[in-house]
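[1] okay, predicted coordinates and the sequence, questions at the end:
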Amino acid sequence: MQHLDVLVVGAGLSGIGAAYRLQTQSPDRTYAVLEAREDLGGTWDLFRYPGIRSDSDMFTLGFPFHPWKAAKAIADGPSILDYLHETATKYGIDRHIRFNRRVLAASWSTGDARWTVQTEQESYTCSFLYVCSGYYDYDSGYVVDFPGLAEFEGRVVHPQHWPEDLDYTGRRVVVIGSGATAVTLVPAMADRAEHVTMLQRSPSYIASRPARDALSDRIRAVLPEGLAHRVIRGKNVAFSSLTYGAFRRWPAQAAWLLNKAVARQLPDSIPADPHFVPRYKPWDQRLCLVPDADLFRALTEGSASVVTDEIDTFTADGIRVRSGDHLPADVVVTATGLQMVALGKIKLTVDGRPVDVHDTFVYQGMMLSGVPNLAWCIGYTNNSWTLRSDLTSQYVCRLLNHLSRTRTTICVPRIDAAAYGAPARPVVDLTSGYIRRAAHLLPRQGTTGPWRLQQNYAKDLLRLRLAPLTHPDLHFTNPPQPERRTA
């Protein structure tokens, strides 16, 4: 059984970033990255559906230590995957990744001050476990048992497992959904399909944005590469944070602005209401990004259409909706959402006691109450994932270095629920369906202090990189010494 100082679970954006920070900020620690799949990339290796792309700009979604150099700020999935391979190779991270190592369980022993980590092939021990597998279930997406589905004679696919042999050229396609995946698929498939219909039960807020950032291009043209990257990154972080704050503070005005912008881009044949006027407030759910207005262009050209209704039943050659209309289809894409999991579905035990993750609270947005020497890396919901994940990795390195300096081996957060934890809130505080479905699985957050996720990069930057590590709720200890027996 091999022992390492740190085991990182997952070789996607978060895992690769974590590996770099360990190498540079805590270089005396041995580490390995355990990846369940056959290749690195995480989400960007898994999803292969047409049009797959980022919904955050690559100057902030990319790594601060390895600037994004391509022209497009909103990048396609294959380009992002190439970027991740390039990063892992350049910094030697790929030599630390062990593929086809799905972590099944992890058991902590206080007496030994270490984790025993079980994969499908072998076991490891480590002093610190860092889970960077995100919170999506990579095995399956959310599948709805639609009425009459067995009667449909066409092909039904889920975006999470896109079949390589699917040829939709000249076919009639119905995409069920209104979220980020659906608004990506519709214009991408409209280029080859006979017609694409987006069938949604209720709309989402959508915003158009140029795929290329003209101001960033000008900055890169006049400043050295490193400085230009920092300036662009800071600009984009500030813009996103200020926009999010304004939308949350003035939701009615934000809704009016978003709805008016969408209405200007729609053809006269498609009214904004009911197709693009959501029932919720802006940022109660994540905002859908449309690069270069490609969705609205497809709607204007007539290669795509939108129907807002509920499904009555599938038929042999399409879908009948509640209004009585029939939508003909040869291919149906069920962009019905993802499933969330906590810590990659790893079964945790602490000193023989099973851990119900839902009963725990997150400390500093990463550690679980009552669980020693473990961190879980998640990103922002209102900004680029990497902004938060990189702060988390740097905090983990600070924590490891503090343990070395103080010659302690165990750190565990403990919450006073009466002071911080009531009323408990979901760790991901949005109203999206995939989040509500997973509420019973995910850990929770408190109301204040280090137990509250701020969703604010500036505050987290100060708290995670500059503020002291010591806090009354974070306990540093060593394993209990065995009692000495006297003759």
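    The structure has been received and is ready for your questions.

[2] going forward, measure contacts between C-alpha atoms and count neighbours the same way
    Noted.

[3] flag every buried residue along stretch 354-362.
    Residues 357-358, 360-362 are the ones in stretch 354-362 that count as buried (16 or more other CA atoms under 10 Å).

[4] mind putting the residues you listed into TSV with distance to Asp294?
    Below are the buried residues of stretch 354-362 laid out as TSV (distance: CA to CA, whole Å):
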residue	distance to Asp294
Val357	41
His358	40
Thr360	42
Phe361	41
Val362	39
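
[5] want to compare, so here's the second one:
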Amino acid sequence: MSVDHVDVLIVGAGLSGIGAACHLKRECPDRTFAILEARDAIGGTWDLFRYPGVRSDSDMYTLGYSFRPWNQAKAIADGASIREYVRDTAREFGVDREIRFDHKVTGAEWSTKDSRWTVHVRHGGTEKTITCAFLFVCSGYYRYDQGYTPDLPGIEKFAGQVVHPQHWPEDLDHVGKRVVVIGSGATAVTLVPSMAETAAHVTMLQRSPSYILALPSRDPLADLLRGRVPEKVLYPLVRWKNVLSAQLFYQLSRRAPAAVKSLLRKGAQKLLPAGYDVDTHFAPRYNPWDQRLCFVPDGDLFKAVTSGRASIVTDEIEGFTASGVTVAGGHELPADIVVTATGLNLLPVGGMSLTVDGTEVELGTTLAYKGMMLSGVPNFALTIGYTNASWTLKSDLVARYVCRLLNHMTERGYRMSTPQVPAGTEATVPLVDLQAGYVLRSIDKLPKQGPAAPWRLYQNYPRDVLLMRHGPVDDDMRFDRAPAAAPTVLSGQPG
């Protein structure tokens, strides 16, 4: 069994992991690091998802890295372009040389006596051990090897092909075929207009609708200013414009949901044929941002429906026949291909086990510190992006904060940093505060949040910039210069 050591071990070579490595090279140049990637490619989500039309659900001025401007014209970018952007960034900053592919982390054990993590890795058919002073998990929060498919009674009767978007076959030919896409989330609203371009017909079958907002695929302000102002001015200007407009819309949604519902309804009504049943197919029972909004570039979903190339059915699935899907009342939707765009499986910290001085860490009993560290867990951080804004906005803040923390520890000779919950602090909500099915199915596995900062994530980027980029690094944090008594993993009273 081979053993090696680095100062910082990053788990995941996707958007977050590559960004974290670049920040380390820029801000902590004396630290050694490695990136472990379970798959054999850079890109994470953007390498894994290959279904038709796959694209960003945030604008690239905020999904792009703060330190490397997105310079393409399209603000809503396709998956291949994002994948190349991540890979180009890794090459430009030289962090691609630090990636170890086909390295699946299965567990990590912290030793206070040694002030280090021992990380267990599966590489091919062998087990390896790597030690590190700081463990930085950038693997997201969903399961890469298996998407979520609910029980679909009678689906074995269907004679056509059944596909989950997370595992799209390279040779799937939908040209001239009848397609039923089961689902109503971001993946479904992406698939439907893309497949409708060449399919005989595409039906989006949803049990309940989602809120959908049409946005331009190109940023009007960026188009206006491109070539007139320097790129170093253009990128942050458009980035902050998009941050603030998204934050304003989110706050309006939470404070005046009825007004936002009316706005979204009128937007859909304007882009659909006269008399279309908007209230059945585009009016969810929940309030805006209880679940993520779905954005459609240039209204492509509405255009596909208006043209007749696609249709939406809102109903319960009753069963399947050899030639299609039956809904309540026995009506059959004919299909040659059924796509189960039914969601994700949640898998916090990549499914690895965590142990602190022999005691297993139960994530659901910990409190999240600044949305990125865990109570009682030393020298550990994880990246979870915003639910109401671009993922990268938060991952950039987390990576920069980790660098600040590491430099603070070096300057003062500290070997351990452990978030400590003040007495009387109680848990209130899960770290991922959404009513989405993938969250609710795994809510007990998620860290919790407290009532106030630094134990509460407010889904507010400008506020987090002040907290994480300019705020203190020693608030509710215990630092140790030498091995000390074992920290207590369970702090506060999660509920």
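    Looks like it arrived, so ask away. Quantities reported herein were computed from a predicted structural model and do not represent experimental measurements.

[6] narrow the buried residues of stretch 354-362 of structure 1 to those in strands?
    Of those, the ones assigned to strands by DSSP state E are Val362.

[7] closest one to Asp139 of structure 1 out of the buried residues of stretch 354-362 of structure 1, please.
    Nearest to Asp139 of structure 1 among these is Val357, at 19.7 Å by CA to CA.

[8] can you tell me how far the residue nearest to that closest one when sequence neighbours are not counted is from Arg192 of structure 1?
    Take Val357 of structure 1 and drop its neighbours on the chain: the residue closest to it by CA to CA, 6 or more residues apart in numbering is Pro443, 5.4 Å away. Plainly put, Pro443 of structure 1 is 43 Å away from Arg192 of structure 1 if you go by CA to CA, to the nearest Å.

[9] ok, the two, which is more surrounded?
    More neighbours surround Pro443 than the other of Pro443 of structure 1 and Arg192, with 23 against 15 (other CA atoms under 10 Å).

[10] residue in structure 2 paired with the more buried one?
    In structure 2, Pro443 of structure 1 lines up with Pro447, judged by TM-score structural alignment.

[11] so that match makes contact with Tyr369?
    No: contact between Pro447 of structure 2 and Tyr369 fails when scored by CA atoms under 8 Å: they sit 9.7 Å apart.

[12] how many other residues sit next to Arg436 of structure 1?
    Per other CA under 10 Å, the neighbour tally for Arg436 of structure 1 reads 14.

[13] what residues sit buried inside the helix or strand where it lies?
    Per DSSP states H and E, Arg436 of structure 1 falls inside helix 433-437. Buried positions in helix 433-437 of structure 1, judged by neighbour count with 16+ other CA under 10 Å: 434-435.

[14] what about the next helix or strand after it, how far off from structure 2?
    Downstream of helix 433-437 of structure 1, the first helix or strand assigned by DSSP H and E is strand 444-445. When structure 2 is superposed, strand 444-445 of structure 1 averages 0.8 Å from its matched positions, counting by mean CA distance after the TM-score superposition for structure 1.

[15] name the helices or strands packed onto strand 444-445 of structure 1?
    strand 362-363, strand 425-426 (3 or more CA pairs under 8 Å, 6 or more residues apart in numbering; DSSP states H and E).
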